[in-house]
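Enquirer: how does the following fold in three dimensions:
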Amino acid sequence: MSPSKRSVTRPEKRCPICQRPFQWRKRWMRDWARVVYCSDACRKGTPRGRAVGSRLGAKTPC
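Expert: Prediction:
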């Protein structure tokens, strides 16, 4: 296997809003210590998915 194809272990953090893990990215190289959220939506506090209690996926009992 060529050196460029090897699996690299990258630093990981967990988003405080959605609890999803996210990994280091090259564009965050200078700011990794200040990166807290996994996305702009979490940074803005926009609710999404079931992790924050969305009613879109909820089933109601019959």
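Enquirer: please make it C-alpha for all contacts and neighbour counts, starting now.
Expert: Noted.
Enquirer: burial measure for C18, as a count.
Expert: The number of residues packed near C18 is 19, by other Cα atoms under 10 Å.
Enquirer: try C15
Expert: Applying other Cα under 10 Å, we find 17 residues neighbouring C15.
Enquirer: same check on the one 4 residues further on?
Expert: Each residue near Q19 was counted by other Cα under 10 Å, and the total is 13.
Enquirer: wasn't it part of a strand?
Expert: No - applying DSSP: H, G, I helix; E, B strand; the rest coil, one finds Q19 to be coil, outside a strand.
Enquirer: quick one: contacts for it?
Expert: Residues in contact with Q19 (Cα atoms under 8 Å, 6 or more residues apart in numbering): none are found.
Enquirer: would you do the same for the sequence below? I want to compare the two.
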Amino acid sequence: MPRMRRKTDLPTKVCAACGLSFAWRKKWERDWDNVIYCSERCRRNKPSSKGSA
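Expert: Model (predicted):
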């Protein structure tokens, strides 16, 4: 049986929408390189590329 890992030992990234860091999750195992948002909420509310001014 594999040994448990501490959460501090997992890789982290910074969310493109909110700027907070988030840790690797098992459900992102195959797609970790493409994950850029920490949650579904941040993905839906991603910053637009158009200026609002």
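Enquirer: C18 of the second structure and E40 of the second structure: what is the separation?
Expert: From C18 of the second structure across to E40 of the second structure, the span is 12 Å (Cα to Cα, to the nearest Å).
Enquirer: what's the answer for V14 of the second structure, then?
Expert: As judged by Cα to Cα, V14 of the second structure and E40 of the second structure stand 15 Å apart.
Enquirer: in terms of neighbours, single out the busier of these two.
Expert: V14 (14 against 9).
Enquirer: now do the contacts for that one.
Expert: Counted by Cα under 8 Å, 6+ apart, V14 of the second structure has contacts 20-22, 36-38.
Enquirer: just the buried ones from these?
Expert: 22, 37-38 (16 or more other Cα atoms under 10 Å).
Enquirer: which of these fall within strands?
Expert: With DSSP state E as the criterion, strands contain F22 from among these.
Enquirer: could the buried ones among the contacts of V14 of the second structure go into CSV alongside distance to N45 of the second structure?
Expert: Below are these laid out as CSV (distance: Cα to Cα, whole Å):
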residue, distance to N45 of the second structure
F22, 17
Y37, 10
C38, 11
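Enquirer: out of the buried ones among the contacts of V14 of the second structure, who's nearest R44 of the second structure?
Expert: R44 of the second structure has its nearest neighbour among these in Y37, at 9.4 Å by Cα to Cα.
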